[in-house]
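**Q** got a predicted model here, sequence first, then my questions.
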Amino acid sequence: MFGFQTRTIRDLSWNEKKQVESLLEINGLTFEGRPDCTAVVENSEEKLIATASIQGKVIKMVAADPEWQEAGLSGMVISELLKYARENGIFHLFVYTKRDMADKFASLGFSELARTDAIVLMESGHPSSDDYRLVLRKNRTFEGSTNIGASVMNCNPFTLGHRYLIEKAAGECDGLYVIVVQEDLSHFPFSDRLRLVQEGTRDLKNVRIIPSGDYAVSRATFPTYFLKDKGLTSVAERQAELDATLFANLFVPELLIKKRFVGTEPFCQTTAKYNEMMKKVLPPRGVEVVEIMRLNDISGTAVSASRVRRAIVENDMEALKIMLPPVTMDYLRSEKGRAVVNKLIHEHDKN
């Protein structure tokens, strides 16, 4: 049809990436991350006129040349990515798209999870958000209480700062859900991060630890959070608003949350923007956003996971002792912990 050629590309060449970037820019989008596969449509002159990419289980960066909007090119590249996903055993997919593309994805079997003025997050396949709602219901702990709080944490790794925030938040509500980011894109594996938080808060009787699934600060909801280059401020802002909206749609009604606790953010602009977006999105949905001042060490500097990782690379044991609880110190001395330490050092030396 019209001499179109469709193909998929695993590793974009410099020239191919430039063409994709140009097409995205025309459509008000930005190239981000490192796609596992990109589908493109080219015309008879080998000009790229449509594109879409997939990274992990997320389809994104869907765009077509405005001159060919009526030719169904977006459907062609999306179909190629759905075929790629099936061939690679990916049966649960998310799509992060502009609002005007939502109906197209709905016709392909995607269901809407969250929507902002600019973007829509949708999913298809299983396990789905309906399955995760059942997980949340099974974890409902504070029945009968009206003052229930929640905090979402990555804990990469679990620090005294995290412990301080959890303890302070737990003191301000009847029950606190700590939702640990499950996306395994951090230096410390999710299973280890989850265990450290569980063991490090075991004495707090009104705290319940829950894995986030794919539905809080994940590669689907907030991919910029995991990028080394977080300079895409406008992109991070849109994604932060989307993630906060999904929290309001999913976690708030299932866990009857009335307060969302966050720590002040002096270091990371992306996390600071996330806090700002929560203050915009959650209060109209009946959730108070409570900001807790970060714990400072004896030098007056806020304790943070990024400072801990830097101290690990520098083998600064004194700094680690004043920023980490015993459970994390013990972990760093374990076989698993030493493997993470070596990985951090290797990554630092390589850069």
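**A** In hand now; what should we look at?
**Q** for the rest of this, base every contact and every neighbour count on C-alpha atoms.
**A** Noted.
**Q** at which residues are the helices of the stretch 251-351 of the chain located?
**A** Residue ranges of the helices in the stretch 251-351 of the chain, as given by DSSP state H, counting those that start in this stretch, are 269-281, 305-313, 317-323, 326-333, 335-350.
**Q** output those as a markdown table; include the columns mean neighbour count and distance to L24.
**A** Output for these, formatted as a markdown table (neighbours: other C-alpha atoms under 10 Å; distance: least, C-alpha to C-alpha, whole Å):
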| stretch | mean neighbour count | distance to L24 |
| --- | --- | --- |
| helix 269-281 | 20 | 22 |
| helix 305-313 | 18 | 33 |
| helix 317-323 | 16 | 43 |
| helix 326-333 | 16 | 43 |
| helix 335-350 | 14 | 31 |
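**Q** try this one next to it:
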Amino acid sequence: MTDDLQSYTIDPEREPDEREDIRDLLAKCGLDYETGVEAFVVFRRKQRLMACAGLEKNIVKCAAIDPELRGEALGLKLLTEVSHLAYERGHSHLFLYTKPDCVEFFRACGFYLLAEVPGLVALMENTPIGMKTYCDGLKRLRRPGAVIGAIVMNANPFTRGHRYLVERAAAACDCLHVFVVAEDVSLIKYRDRYALVAEGIADIPRVMLHHGSEYMVSRATFSAYFLKEKGLVENCCTAIDLLIFRNHIGPALGITHRFVGTEPFCRTTFKYNADMRHWLRDDVSPAPAIEVVEIERTQSEDVAISASEVRRLLAADDFNRIRRLVPAATLELLETKYRVPRSSAA
């Protein structure tokens, strides 16, 4: 029976005793505690913690039920409570990460499978039409051609290197779809990044620019909250994101090729590019394979142009060097909106 259970919400940063109880329950269930969780819904029987579910923005994490209660229909109550908490915080569209063997359990609680890495991780959402609605919108933008390309860029900020990549890719395509990552956690705000890309590639033929979405390089498609073997974390994070692209986004637009620039600086991006070949091209999905094309980065003074280098120079207030790496619009934006005060840069 669950009638004698008490439920309430806690802030894990302010309630360390509750946080430790949650850690213990998660460990008992073979899960890891995720430090990014902002709030937990917990269920207790007397003083004993019996269930918990965490929320980070619109992502449900660290959901666990004591094995003794798994036959008592507590799952639906737990997910209902955490959904109410999310709604109170302004989130109605929720994502949930779980183990593949728990997919049916969460399906019964109103979540629907988006992508799965067999034996490791599954990503679900709380609507049966979220992905379909998104892809239906993309289908209306589909263009004919034998070579349909795609680039997904963060452009933090947009550089001459990004421009070069789009030029090279567009020249090889009948149509090139460019997506700007929408997750707003970068130094340059999404609105500014999108505007810079739009201006920077406006004159390149056969290019269609798209806003990013929660289904592409976002908090939702990258999570490692429950993997105890940390060596598996990066593999699973990239796999979910790339499988969603291959299984849903690619077919909606008829994408045949995905273009990336070589990555000599950022380890995360380097690994993501390497993983693309496996998850987009190899026989790991019934969806059509997508060829991955890596284009050598353009250089300035014998060094590959990178957004990370621009950010480093911005922190140092070195606009003499920045102007060699970025278009005029990017330079103007950085000078007027993102320049670090000299007293802070010193």
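**A** Received the coordinates, thanks. Since the structure is predicted, the reported quantities are computational estimates derived from the model, not experimental observations.
**Q** rewinding a little: out of the helices of the stretch 251-351 of structure 1, the one nearest H187 of structure 1 is which?
**A** Closest to H187 of structure 1 of the helices of the stretch 251-351 of structure 1, according to C-alpha to C-alpha: helix 335-350, at 6.9 Å.
**Q** run the angle between the closest one and helix 305-313 for me.
**A** 90 degrees (axes from the mean of the first three to the mean of the last three C-alpha atoms, to 10 degrees).
**Q** quick one: list the elements packing against helix 335-350 of structure 1.
**A** In terms of contacts (3 or more C-alpha pairs under 8 Å, 6 or more residues apart in numbering; DSSP states H and E), helix 335-350 of structure 1 is packed against helix 305-313, helix 326-333.
**Q** among the helices of the stretch 251-351 of structure 1, which is nearest N154 of structure 1?
**A** helix 305-313 (9.3 Å).
**Q** what ranges do the strands span in the stretch 101-250 of structure 1?
**A** For the stretch 101-250 of structure 1, the strands defined by DSSP state E, counting those that start in this stretch occupy 111-115, 119-125, 148-153, 175-180, 207-211.
**Q** show me the contacts for the aligned residue in structure 2 for K321 of structure 1.
**A** Aligned by TM-score structural alignment, K321 of structure 1 pairs with R323 of structure 2. Contacts for R323 of structure 2 were tallied using C-alpha atoms under 8 Å, 6 or more residues apart in numbering; they are L331.
**Q** just to revisit the earlier point, and the strands of the stretch 101-250 of structure 1 as a markdown table, adding mean neighbour count and distance to R195 of structure 1?
**A** Output for the strands of the stretch 101-250 of structure 1, formatted as a markdown table (neighbours: other C-alpha under 10 Å; distance: least, C-alpha to C-alpha, whole Å):
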| stretch | mean neighbour count | distance to R195 of structure 1 |
| --- | --- | --- |
| strand 111-115 | 20 | 29 |
| strand 119-125 | 20 | 29 |
| strand 148-153 | 23 | 13 |
| strand 175-180 | 24 | 10 |
| strand 207-211 | 20 | 10 |
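**Q** which of these sits closest to A52 of structure 1?
**A** Taking the strands of the stretch 101-250 of structure 1 one by one with C-alpha to C-alpha, strand 119-125 is closest: 15.2 Å.
**Q** that closest one against structure 2, how far on average?
**A** Compared with structure 2 after the fit, strand 119-125 of structure 1 shows a mean deviation of 2.1 Å (mean C-alpha distance after the TM-score superposition for structure 1).
**Q** chain center to that strand: distance?
**A** In terms of C-alpha atoms, centre = their mean, to the nearest Å, the centre of strand 119-125 of structure 1 is set 14 Å apart from its chain centre.
**Q** what helices or strands is it leaning on?
**A** By 3+ C-alpha pairs under 8 Å, 6+ apart, strand 119-125 of structure 1 packs against strand 92-98, helix 102-107, strand 111-115, helix 233-255.
**Q** between helix 233-255 and that strand, find me the angle.
**A** 50 degrees.
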